[in-house]
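Peer 1: just coords:
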């Protein structure tokens, strides 16, 4: 089966490679030529546009930064809908606003094209080893049809409800992750300022109720001063902005999310927007003049 893959950044590149390794013929496209060249070296084919990829493939996966990018790729000039045949399936694995997903779903349905929103969690490491958590919104029968493809890229794929439900679930995930990193940063700054080795604190509490996947992943990065991006601060700003806007639309108040958003905005203004979101610790390091290091 031919699968089209549009968007070959930090996440899209390894996801497309996993499909290739699983035996799918993969046709790729990205506006950045270097990203395409890396995948050509791995054995994929390249399309000259999103439209061209859709003309060649029945299933199209998109993995793009935000709602406007997805709308352009799918609904814009030389976009997927210009080349898609009736019955084509679009799997949008980007993390975008739920209302944008619903708008795209409607536009696809009007052209006889099927679409699900299927954002992921796990960052670059889990994209590489194919163990992403995938949360899906849209028609259940479409989810069932592409389940095997999703499981090439993920350790789990859960159907969450109608169109937009996948991205609503992802927003909940991103709120929890951001607040967790902030809590970890705050707690480990406390221990550091009190003169207790952060590694010993980590070893002591990681097996208890405070332990979490986030803490296990991010404390080693923080204590090594390694903020190489697996998931960038600027992208988390995008996700929290979508969460806050969605909260306003549905009447959900998110005061803790708003507080962490302000920390991220400070880091962006200081030039740290391309750092990993574990760099929330750098906000605490800035205001205290102390680094959290082993």
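Peer 2: That came in fine, so what should we check first? From a predicted model like this one, the values you see are computed outputs, not experimental measurements. Numbers count the residues shown, from 1 in each chain.
Peer 1: CA only for contacts and neighbour counts going forward, please
Peer 2: Will do.
Peer 1: where's residue 172, which helix or strand?
Peer 2: Element membership for residue 172 (DSSP states H and E) is helix 165-193.
Peer 1: where exactly do the helices run in the stretch 51-200 of the chain?
Peer 2: For the stretch 51-200 of the chain, the helices defined by DSSP state H, counting those that start in this stretch cover 67-75, 80-83, 98-110, 123-129, 140-153, 165-193, 198-205.
Peer 1: And here is the other one:
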């Protein structure tokens, strides 16, 4: 099975690296060929166009920054769609909207291909070790075909249902992470104002009902002051806005979501689009004239768990696969 990988950013380079490290035949493409250099040294082959990549690969993976970019990569002249033929699988690993992936999926299927959405969740540090979580939407038989790839790139793989369902769940989980990031910053600031050692506060929250994945990961980077989560503020604003728009489209009267979007937009306005998303907590630090530093916390996250082959998560009470 030959795999084509388009989009070698913070996440894409790590996912494609996992495939190479585990013996897969990988072809790569990005707008910047220089970012592919390390992967090519490991055996990856460069593709001069999306069409050229799709023509020779069995599975075409896209891992791109926005729905607009994904659409361009597929639909442009010499793009992926021009190289799609019978039986080829397009695996969309970008964070996108269900409607976008379904529209593009219909174009793929019209050419005899198979479309799946397969975003990841869990942070760049886990993507680098093949231990990240992966959601995948699409037909069950197609899911079973790509499971060897998915279980190489990720640890826990969830077949979410029909095409587009994985993208919905990815937007939902990103929104939850955004809310938890804001609440983590507020909790730390209240603890500090109350005179509590922030290292103690961190551990107390970690072992309590108030714990979250964001607290255990981004919380450490806030206390260090690096904020270096390898995810930028512009993407954070995009993600929480995707959720807010999704909720509105279903007439769900959400209350926390607009507050979250407003806070993230203010962070972007204050600090710029390319700062790390965790820096949204700096708003509180600036407004209170007090930082949230504590000694001993890491500058960046490292996944200390050994790389293991992933597996599908069994959903005990699943009603159906569609």
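Peer 2: Structure received. Treat the numbers as computed from the prediction; the structure is a model and nothing was measured.
Peer 1: Chain neighbours aside, what residue packs nearest to residue 100 of structure 2?
Peer 2: Leaving out its chain neighbours, the residue that sits closest to residue 100 of structure 2 by C-alpha to C-alpha, 6 or more residues apart in numbering is residue 67, at 6.7 Å.
Peer 1: Work out the gap between the helix holding residue 172 of structure 1 and the centre of the chain.
Peer 2: 15 Å (C-alpha atoms, centre = their mean, to the nearest Å).
Peer 1: just the strands in structure 1 please.
Peer 2: Applying DSSP state E to structure 1 gives strands spanning 2-6, 25-29, 45-46, 59-62, 89-92, 114-117, 120-121, 132-137, 154-161.
Peer 1: Would you mind finding the most buried of those strands?
Peer 2: Of all those, strand 114-117 has the most neighbours on average by mean count of other C-alpha atoms under 10 Å, namely a mean of 28.
Peer 1: how close does it sit to structure 2?
Peer 2: With the two structures superposed, strand 114-117 of structure 1 lies on average 0.5 Å from its match in structure 2, counting by mean C-alpha distance after the TM-score superposition for structure 1.
Peer 1: Against which helices or strands is that strand packed?
Peer 2: Here strand 114-117 of structure 1 touches strand 89-92, helix 98-110, strand 132-137, helix 140-153, helix 165-193, going by 3 or more C-alpha pairs under 8 Å, 6 or more residues apart in numbering; DSSP states H and E.
Peer 1: for the helices of the stretch 51-200 of structure 1, which one sits closest to residue 268 of structure 1?
Peer 2: Between residue 268 of structure 1 and the helices of the stretch 51-200 of structure 1, the shortest gap by C-alpha to C-alpha is with helix 165-193, which sits at 14.8 Å.
Peer 1: buried stuff in the closest one?
Peer 2: Neighbour counts over helix 165-193 of structure 1 (16 or more other C-alpha atoms under 10 Å) mark 165-171, 174-175, 177-186, 188-189, 192 as buried.
Peer 1: quick one: that helix to structure 2 mean distance?
Peer 2: Taken over the aligned residues, the distance from helix 165-193 of structure 1 to structure 2 averages 0.7 Å (mean C-alpha distance after the TM-score superposition for structure 1).
Peer 1: tell me the angle of that helix relative to strand 154-161?
Peer 2: Interaxial angle of helix 165-193 of structure 1 relative to strand 154-161 (axes from the mean of the first three to the mean of the last three C-alpha atoms, to 10 degrees): 120 degrees.
Peer 1: check contacts around residue 181 of structure 1.
Peer 2: For residue 181 of structure 1, the contact set (C-alpha atoms under 8 Å, 6 or more residues apart in numbering) comprises 214-215, 218, 277-278, 280-281.
Peer 1: on that earlier part again, want to throw the helices and strands packed on strand 114-117 of structure 1 into JSON lines with distance to residue 59 of structure 1?
Peer 2: Listed next are those as JSON lines, based on distance: least, C-alpha to C-alpha, whole Å:
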{"stretch": "strand 89-92", "distance to residue 59 of structure 1": "5"}
{"stretch": "helix 98-110", "distance to residue 59 of structure 1": "13"}
{"stretch": "strand 132-137", "distance to residue 59 of structure 1": "16"}
{"stretch": "helix 140-153", "distance to residue 59 of structure 1": "9"}
{"stretch": "helix 165-193", "distance to residue 59 of structure 1": "18"}
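Peer 1: List just the one of the ones you listed that sits closest to residue 71 of structure 1.
Peer 2: Using C-alpha to C-alpha, the nearest of these to residue 71 of structure 1 is helix 98-110, at 7.0 Å.
Peer 1: Show me what counts as buried in the closest one.
Peer 2: Going by neighbour count (16+ other C-alpha under 10 Å), the buried part of helix 98-110 of structure 1 is 98-102, 104-108.
Peer 1: Okay then, goodbye and thanks.
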